[in-house]
Structures are given as C-alpha cells and as structure tokens.
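**Student:** predicted structure and sequence below. I'll ask about it afterward.
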Amino acid sequence: MTHWAEEVARELLKIGERHVISTGISPSGTFHVGHLREILTGDAIYRAVVKLGGDARFIFLVDDADPLRKVPAGVDESFKEYIGVPIWQVPSPDGSSKSWSEYHLEPFLDVLNDLGASPEVIRTSRIYKSGEFKDIILTVLRNRERLMRILGDVTGRRLPEDWYPFMPQCTSCKRIDSTRVLSFEGEYVYYKCSACGHEGKVSVSSWAGKMPWRVEWPAKWRLFGVTCEPFGKDHAAAGGSYDSGSRIIREIFEREPPYPVPYEWFVLKGKGAMSSSKGVVVSAYDFVKANIPQVVRFLYVKYLPMTHVEFDPIWGSLNVYDEYKQYERVYFKLEEPTHGMKDVEYIYWLSQPDGEIPERPPIQLPYRHAVVLVQIAKDFDHFLEILRRQYSEEEINENVDYLRVIYQRAKSWVEKFAPENVKFKVLERVTRDVIGELDETQRQFLKSLVEIFESEEFTWSPQEIHSTIHNVAKKFGLSHRRAFGVIYMIFLGKPEGPRAGYFLYSLGRDFTIKRLKEVLEL
C-alpha cells in the first residue's frame, strides 16, 4: 500500500514539479497538540514530494495580524482592553518585552525544531508591513462587489451594502474589529471607528490593517503561489472558507486553488475538542518535551489526516511509544508485523526528525520502565548504571545520546503528566513511623525474602523477583495486597508503587537486601 503522504505527493507531481506547501496558525493562545497536526501533515507532504524528486517549499504563515478576540482562561482580565488589537501589537501576558504573538509562538517553534519540522516561518504582519500585500489589497478593494457576490453565493449570507474586504486599524484606539471603511482612493482607505468614534485614513502600502479571513486566505495563496495546504475540517465543510477561497482565487486572482488536505481534530479524552481560549488544551510544548521526538512524529504520520484521534496524554503517550517501538522492530526485521500494520517502512522513515534511518535498531527500552527508572536514578549517570544491569555495555555506549533524550523526556512526563499514584520517591532511610509495626508473619515473610535474595542460586531478574515475592507470600498466607504493600512501604513509604519485580531489580540486589535487613532490625 501507499502511505497517504506519498499519495498526496504523487497527485501534486501530476500537476507540476514545483510546489509550495503552506500551513498557518494564529498565535492567539497556547499552541496545543492539535496544532501539531497542521504542521506535521504539511511536513510529511513536503518530505514526500522531495523524496519523489519534486522541488518543494514548505512555509508556516503565522497569523499574528489577527485581532485578540477574547482573553483566554488564566490570563489577567486587564487584557480585555486589548480586544480587537492585532496580537503582534498586544503586550506579552507575562509582562516581558515580547508581544502576545511571540510569547505563544516561541515555545512552538522550539518544539518544531525538536521534531525536525523546519518550515520557513513567515509572520503575516511582516507581509503587510513590507507592502507585499499592497497590490493584492488594491485588487480586492476594486473588486468589492464581485467578492460580495462570491461570499454571498458560497455562504448563503448576504453581506451589508457597506462591506469592504479590508479592516483598517484605527490610529486612535488601535482596534481593527470596529472600523468601517467609508471609501478608498488610490492607496488610501478612509474609515470610521465605532469603538472610539475616530475618523481617519490609512495607506495600504505598509501596515494599515488586514483583510478579513475569507479574503486573506486566497490572497496568501496568490502571493506565495501555494499549491497544497492542510487545514482543519471546518474549513473544508460545504460553504466553508476553502470553498469561498477557491472561488476567489479563480475569479479574482485567476489562479487555481491549492490541493486540499483537510484533517480531523485531536480530541482531548474526556474533554472534547481542544480550545486555547477555554483552557482545554495539552500544550504542544509540554507534550513534545515529555515524549521522544520520533514517537510524537509517529503519532501524527501514522494516521490518515481525516482520522479522528481521541488523545490521552497520560497512558496514551506510553501506548504510542510501545507501538512506535513495535514498528521499529518490524522495520529492522526483529519481529514479524501483526495484523493491520501497514506502510511500516514509510511511517518509520517519516517518524525520524532528521529523516535519517538509524543504521542499527536503537535500544528497546520500554517507556514505562524509563519513567520508573528516572524516579530512582539520582542523575543521568546513575540512570545508565541501572540500565547496565539489563543491557550490555556495548549497547549502552552506542545509545548514550538516545538514552539521554529518553531520560530527559521521561522526567518531564513524570512531572507534567504522571498521575499521583505513579509518582514516587525512594526513601533515603526507613523508620518505624513510616512502616508501622510489623506482625510476626510479615517479619517471617521479609526474612525469607532476604535469605532467598542472598542465595547464590538466585537469579536477580525482574521475573524471578516478582514470582519469588508472590510465592513466599503464598507460603506465609499473606494476601497479594499485604505482601506487596509492605514492600512498597519499606522502599517508598506508601502502600503502592511500580511493578515490584522491575522496581527492586532497578534498585539493585545489594540495596534491596540492605534495606530489608534494616527493617528487620527495627
């Protein structure tokens, strides 16, 4: 079968050899994991076109000329005074010298770099300020009545007779959502502001305001020669902005619309569609920094763009990691593919941030195990020391850089996403106050464990440790909860914790025996 990105690329190359793949997001609030779908869909198509020998340009248009429409949850209400002001002119919510748009954009660009997605970043405000939009703005102003007919036909809504395809910025109150164009002459637009009553004129040869979305989108297609663009399914609906944009690009600018790649939403499990303004988000920054880049890319390139994804940043992240590693093992022929697996080689290639396939399969360290180890290890060197009990020195040395990423990302996952019952801290010392009074059965249970663990015949492995605890508990008539509960109390100070076999194995034989003996001496 052919991967969806390659299918799109082949369709594009039937049209021509040179392509501009465009993406666009407004930095009006926190960039969330749903926004990553826009960029990574575009990135996959861009890579697929280049792989097939095409000439491609990949751009990310940052819609920072949009007005601030509402104050997002968690932001001081004083920012209401900036509603209607272009977000590139709104102060940063943290009081720094950055603008509102740059405050939200910079962390997103950081994670795109992590993911190996490198679109050419173009701020819409810059296009207006440079005058690149001047001729297009004059064209749409001169074609106002034709645009009104097109938008009316597509949307079924009649526009007011005094509508103009431009939103001037009031030079007095700075709003662009409350001005009404009175007329235009040459490069000057005359307006009146309903918010403050000011009347004035602005020149479209530089920053003076912006076109409304349904006009600005096809204007960007015209300016940059866009041939392909992924966008949310709402724009693809009948009567949506892609339909109106297609009419405008053909009838006003005499060009063809870009090849459409609509995509479905990422829905936050249990909370519905993500919304920055409502605070219902998992930030792209937090999510990417808590998972290795290959796994994040895998999540987005594996599914068809129109596949609905219910996203769980907690256990879902761990499951996606496991699935990615399965694809990796199949790619390197370490195991056979399971039913339903397809496009393994292409998906694995697209999952690599730098587009380079490793020469050898990376270490197969389960993420579930990693999030336990980072809570045991004092630092990265200690993390490697623990892993040397399970993996060869050669394998550790070959994967140091890869393991460093896993170590850093797993620590972030624990900090940002782990439920409280998953978090733990190994006690530096144990006291009677912590574990309480042990009865004679529990003491005999622990004493028997020490004797077995100290035996030369005992194999110190996660499986053997777990089965030994289970069997000894059964011998002394202790329930599963009481037996494992006392183990967790001794090492963690709480009655539950990670899988005991892997946990004690990671702590090490000497430390485990020493701690059990200390308890028996209390």
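**Tutor:** Right, received. Where do you want to start?
**Student:** CA atoms for contacts and neighbours, from now on please.
**Tutor:** Fine.
**Student:** so residue 363 makes contact with residue 395?
**Tutor:** Yes: counting by CA atoms under 8 Å, residue 363 touches residue 395, with 6.9 Å between them.
**Student:** so which residues of the stretch 51-200 of the chain form strands?
**Tutor:** 55-62, 120-123, 167-168, 179-185, 188-193, 199-203 (DSSP state E, counting those that start in this stretch).
**Student:** tell me the most buried of those?
**Tutor:** strand 167-168 (a mean of 25; mean count of other CA atoms under 10 Å).
**Student:** one step back: pick out whichever of residue 363 and residue 395 has more residues nearby.
**Tutor:** residue 363 (15 against 12; other CA atoms under 10 Å).
**Student:** name the SS class of the more buried one, please.
**Tutor:** Assigned by DSSP: H, G, I helix; E, B strand; the rest coil, the conformation of residue 363 is coil.
**Student:** same question, residue 330
**Tutor:** helix.
**Student:** one more: the one 4 residues further on?
**Tutor:** With three-state DSSP as the basis, the three-state label of residue 334 is coil.
**Student:** check residue 20 too.
**Tutor:** strand.
**Student:** rewinding a little: could I get the strands of the stretch 51-200 of the chain as TSV with distance to residue 519?
**Tutor:** Converted to TSV, the strands of the stretch 51-200 of the chain look like this (distance: least, CA to CA, whole Å):
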stretch	distance to residue 519
strand 55-62	60
strand 120-123	60
strand 167-168	74
strand 179-185	76
strand 188-193	77
strand 199-203	80
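**Student:** how much space separates residue 323 from residue 379?
**Tutor:** 28 Å (CA to CA, to the nearest Å).
**Student:** another one to put next to it:
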Amino acid sequence: MSELPEHLKAWPYREAHKIVERSEKTKSGDEKGDKPTLFETGFGPSGLPHIGTFAEVARTTWVRKAYEHLTGRPTRLVAFSDDLDGLRKVPQNMPNQELIAEHLGKPLCDIPDPFGEEESFSGYMNAQLRRFLDSFGFEYDFVSSNEQYRSGAFNPGLTRILEKYEEVRGVITPTLSQEKRADWSPFFPICRKCGKVYTTRITGVNPDAGTVSYACDKSFRGIESCGNQDTVPVTDGNVKVGWKVDWAMRWYVLGVDYEMYGKDLIESAELSAKIVRVLGGEPPAGMFYELFLDENGAKISKSVGSGLTIDEWLQYGTLESLSWFIFQNPVKAKKLHFDVIPRSTDDHLQARAEFGRADEDERLNNPITFIEYDKIDAGEELGFESDLTYSMILNLVSVLNTGDKEIIREYLQRYDAHSEADDAVIDDMIDRAARYYQDFIVPTKEYELPSDEMMPSVRQLRDFLAGYEGSDAEELQSATYSAGKDHGVALGKWFKTMYRMLLGQDRGPRLGTFIHLYGVKETLALIDERIAQKEAEGSDAESGDDA
C-alpha cells in the first residue's frame, strides 16, 4: 500500500491519503476508471447557511485539492441538500411562522416559502445555499434529495434497502429502546392524503412487489396525523428513508469517496457505514471535525441564529483570516466570537509572509496553499513583507481615537515604509480596524491613572523618553521593562498600569513597539498629561482634607 510522502505534513494531505488507501483496498479506483473521485458535503435546509456550512465546504475543498495534488485524478464535489426531510419545528429566525406551523411534518420541499420568493421552503434555502457557496468561489455540483428521490435516481438504493430490510433493521434496532424496536422501519412513507412524513408507520412490507403499507396515525412532537392507510411503492419519492439509512443510501447510490462530518454525527456515521456494507457498498473515507462554539461555550445553532455570522466576521476581518481560523486543528473545538478576529488576521499575514519566503516543499505545508489556492492557481504572488499587524493598527487607532485613514497612515509610515504590494492589505486593515475599534473597543475603554506605588516607575520611563534621541523598539522595550524592575514592582501589574494609562485597556502590544509606532515625543506628551492629571487629583484630595 502506498505511503504518504514524508514532506507532506498538513492535515488535508493525511485526509487525502485515506482516500488513496481506501481505493487501493477496495479497488474502487479501478471501477471508476476516469470517473471523478466524489467528495460530498451535506446541508440541512431547515435554516439558512451559516459559518459552519462554509467551514465544512472549505475543509472538504482543501482535502480535495490535496487529493488532486497527490494523485492527479479528476474530482467532483457534491453539495447535497436533504430537502425531502420533514420539518420538525418552526425555526425561530424565520418570517411568517404561522404559515410554516401549518405545514409541520411535511417535507421541506412541499412547504411554502415563508419569504415569498421561491416555490417552497427548501427552494428558498437551497437558493441561499447556492448563492452563499458561489459568493466564496467554491467549485461544486448542487444535488437535491427531493430530485434524487422523485426522479427515480435513488430507486436502486431504495429497492436494495427493501431487499435487505431485516438486515438494515438489525443495524439500527439494537441502538433503540425496547419499546421502539418492534415498530422501527427504515422507511417513512409520505402520506398520500396529508403529505406528512413523520406521522406514518409501516404496517406491512412486500419486497417481491416492491411496496410497503402504512398507517398515518403516529404521534410525533404534537404534529397531527390524518389516519389514512395505504400501500405504496418504495420508489419514485413515495417514501423517504430515515437519516442514518438515507446517508448510507446516498453513499451507496452516488458512490461517495470522501465525506467529513461534525463530532455530533460520529455515531450516525458509524451506523451508516454498517448499513452501506449491508447494501453491498463501501463507506467513504472521512473525518469528524469539532463544532464551533459561541462565546459562552454553547454549540452555534442555525435555527436559533446564534453564533458569529460570516457577514459579521467580514465587517472586521478578511475571508482569508476566517479561513485561517477554520483551517487550524479541525478536530479541536473553537470558540467563535469577535475577539478571535485580530489574532487570526495577524496569524494569516504571518503565514503569508512565510509563504512568500519559502521554497516549494515548505509552501506545500503552509496553510496559504489551501486557503488561498484560488489566487495561487491564478498565478498571483503571495507574501507579506511589512512588520505591521492588525493588532498594532488597532492599538494605534485606539490611542489616536480616530478613524481618519490619513492620520493613521502617517503614523504607520513612521514605523514601516511598506511596499506597494502590501499597501492594499494594510489599507484594508485600517478600514476594518477603525470599525472594530468603534464597535468593540470604545464601549470597553476605561482609562486609569497610575497608583502611588507605580509613580516612580512612570517617572523613570518619562525621564528616559525625555532624553532619548532614537526610536528603536527594542531599546524602548528595555527601558520600559527596567522602569518597572528597578523599583521592584510586579511586572505584570506594571505593564497593565501602562496599558490602562495609555490605551484604556488591560492588554496591548509590546510597549516598545507601541512607543516606536506612536512616536517617542507623542508618548512623552501622553505620559506628561497623565502625570498632570495624577498630580491634580492629589491636590484636590489635599484640599478636601484641609477643608
């Protein structure tokens, strides 16, 4: 069996190699011939696409690119919408909720569009999904569950499930409670009378005739049944199969070679893998990824509309910085909130700088190879030579207390005479930093004058700056450090004092870098202003005591 080349260490290559190993083990590559290797990503159109949707398609695309690099084989990515699924509850972030409530239990493709723009609920969601994916330049083929079932494309899989009915049941029933085992069936007929899918139960199975009988009399989350009884073929969209069986059938009929999934679907994936083997197929290679959490540590929810949206991220950070955040360690849970944007932006630019200086082998493992593959394919030279960072610009905006780009640029030029190639990136950072500062930093600013304990250190740094003729960030950092150390104060408390005094924040950049950026004279004037305020405060207190 082939080995993954040692120089390819990035996780998408490891995932891509799983597909190679699967193909060698099952000989599926021989069967495919020139047919593309199939990657799939799934979408539940009960709510609008969100940042988790982007992350799954992006990660799958990165594995796809790694596989193409390893093998040179053609590939195809399917974005599959499970739009024949029944609607179980009314999403909280939808309009016309009374309209939706009237159709609970019906397939999403048979429910009116609450927005009044498409012919169905899922029609609207599917259109949004395609616009969403198209806006980020993803290459994919859209496939609808509704179309696959009702066009007959899934008929071979549905017939096979009926043939293997008891064996499929044997995979799922051990995972159910005793009282549910007897009635469980992989098939959910869509009632011919009321159109609902979750209120029906199987009353008979006839593999020879290719039919099932049902009664629409099952209670499901308060959704009313109509009492209808009927016998229908399992083909042509008369029935839907339950989620785990549906997933397996999809793999079986479409011939999916790779699919990743969230950690919450690990058990489902394991059961679906067993079912696809019962049907005579082979489950795809894949991986599970950890879920995004909101700032409180709860899973983000598209139905509730919780969590940071892509539109919100893009107000303050670039798409590439979001991709960087998503790329890192996909099997580790990440809190997704506004505070991660500056660090992700800086880390992305650092990776770009390293990419620009790297040789070909080093570039292959740099995340830039994946998150900016479209620019690389277009022949763009990627790099970043400036020492400026988003965090640094944020702190400059904070102390200047302005969003005026010309003023900010004037200060930045003192620190870094960046090249024209980096100019557009820096200009964009200034815009985003000004928005971020106004929306997130201004409301939390809390200036604080130094305590009496810290004043000797403040005065020492002030006197150093008054006599300093240079502008070296390391010398300025050393002087700041010494001002605290020479007077025996706790250094953590000392630096916090300076950040509070100068920026109105608990944390900030290296003070030597900040002073160099803001200017020695300007910092000296700021410190003198704070010292004067401190002395005035002391005078007021003494006057009060005398009174």
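**Tutor:** Looks like it arrived, so ask away. The structure presented is a predicted model; accordingly, all values stated were derived computationally and were not measured.
**Student:** picking that back up, tell me which of residue 323 and residue 379 of the first structure has more neighbours.
**Tutor:** A direct count of neighbours by other CA under 10 Å for residue 323 of the first structure and residue 379 places residue 323 higher, at 15 against 12.
**Student:** how near is residue 43 of the first structure to residue 116 of the first structure?
**Tutor:** 9 Å.
**Student:** neighbour count for these two, which is higher?
**Tutor:** Taking other CA under 10 Å, residue 43 of the first structure and residue 116 do not tie; residue 43 has more neighbours (24 against 18).
**Student:** how about the secondary structure of whatever residue of the second structure lines up with that one?
**Tutor:** When the second structure is aligned by TM-score structural alignment, the residue opposite residue 43 of the first structure is residue 61. At residue 61 of the second structure, secondary structure determined by three-state DSSP is helix.
**Student:** count of neighbours near residue 423 of the second structure?
**Tutor:** Residue 423 of the second structure has 14 nearby residues by other CA under 10 Å.
**Student:** in the first structure, what residue corresponds to it?
**Tutor:** In the first structure, residue 423 of the second structure lands on residue 400 (TM-score structural alignment).
**Student:** what do you get for residue 166 of the second structure?
**Tutor:** Per TM-score structural alignment, residue 166 of the second structure is aligned with residue 148.
**Student:** distance of its match from residue 163 of the first structure?
**Tutor:** 8 Å.
**Student:** ok, now residue 226 of the first structure?
**Tutor:** Taking CA to CA, one finds residue 226 of the first structure at 27 Å from residue 163 of the first structure.
**Student:** and residue 335 of the first structure, by the same measure?
**Tutor:** With CA to CA as the criterion, residue 335 of the first structure and residue 163 of the first structure are 63 Å apart.
**Student:** more crowded one of these two?
**Tutor:** With neighbours defined as other CA under 10 Å, residue 335 of the first structure and residue 163 compare such that residue 163 has more, 15 against 12.
**Student:** what's near enough to touch residue 76 of the first structure?
**Tutor:** With contact taken as CA atoms under 8 Å, 6 or more residues apart in numbering, residue 76 of the first structure is in contact with residue 93.
**Student:** and it, how far from residue 250 of the first structure?
**Tutor:** Residue 76 of the first structure is 44 Å from residue 250 of the first structure, by CA to CA.
**Student:** give the buried residues for stretch 296-315 of the second structure.
**Tutor:** 299, 300, 302, 305, 307, 308, 309, 310, 313 (16 or more other CA atoms under 10 Å).
**Student:** again, but for stretch 379-395 of the first structure
**Tutor:** 383, 384, 386, 387, 388.
**Student:** first-to-last residue distance for that stretch?
**Tutor:** 19 Å.
**Student:** next, count neighbours for residue 16 of the first structure.
**Tutor:** Around residue 16 of the first structure there are 12 residues (other CA under 10 Å).
**Student:** same question but for residue 321 of the first structure, I mixed them up
**Tutor:** Residue 321 of the first structure has 21 nearby residues by other CA under 10 Å.
**Student:** surely it meets residue 367?
**Tutor:** Yes: in this structure, residue 321 of the first structure is within contact of residue 367 by CA under 8 Å, at 6.8 Å.
**Student:** contacting residues for the closest residue to residue 43 of the first structure other than its chain neighbours?
**Tutor:** Distances taken as CA to CA, 6 or more residues apart in numbering put residue 117 closest to residue 43 of the first structure, at 6.2 Å, once the chain neighbours are dropped. Applying CA under 8 Å, 6+ apart to residue 117 of the first structure gives the contacts 39, 40, 43, 353.
**Student:** so what corresponds to residue 117 of the first structure in the second structure?
**Tutor:** So residue 117 of the first structure corresponds to residue 138, using TM-score structural alignment.
**Student:** ok, the residue lying farthest from the centre of the first structure to residue 447 of the first structure distance?
**Tutor:** No residue in the first structure sits farther from the centre than residue 440, which is 52.6 Å out by CA atoms, centre = their mean. Going from residue 440 of the first structure to residue 447 of the first structure by CA to CA gives 10 Å.
**Student:** ditto for residue 415 of the first structure
**Tutor:** 36 Å.
**Student:** do the same with residue 228 of the first structure
**Tutor:** For residue 228 of the first structure relative to residue 447 of the first structure (CA to CA), the value is 69 Å.
**Student:** of the two, which one has the most company?
**Tutor:** Each of residue 228 of the first structure and residue 447 has its neighbours counted (other CA under 10 Å); residue 228 has more, 24 against 17.
**Student:** counterpart of the more buried one in the second structure?
**Tutor:** Correspondence of residue 228 of the first structure to the second structure, assessed by TM-score structural alignment: residue 258.
**Student:** average gap between stretch 424-433 of the second structure and the first structure?
**Tutor:** Following superposition, stretch 424-433 of the second structure is found to deviate from the first structure by 4.6 Å on average (mean CA distance after the TM-score superposition for the first structure).
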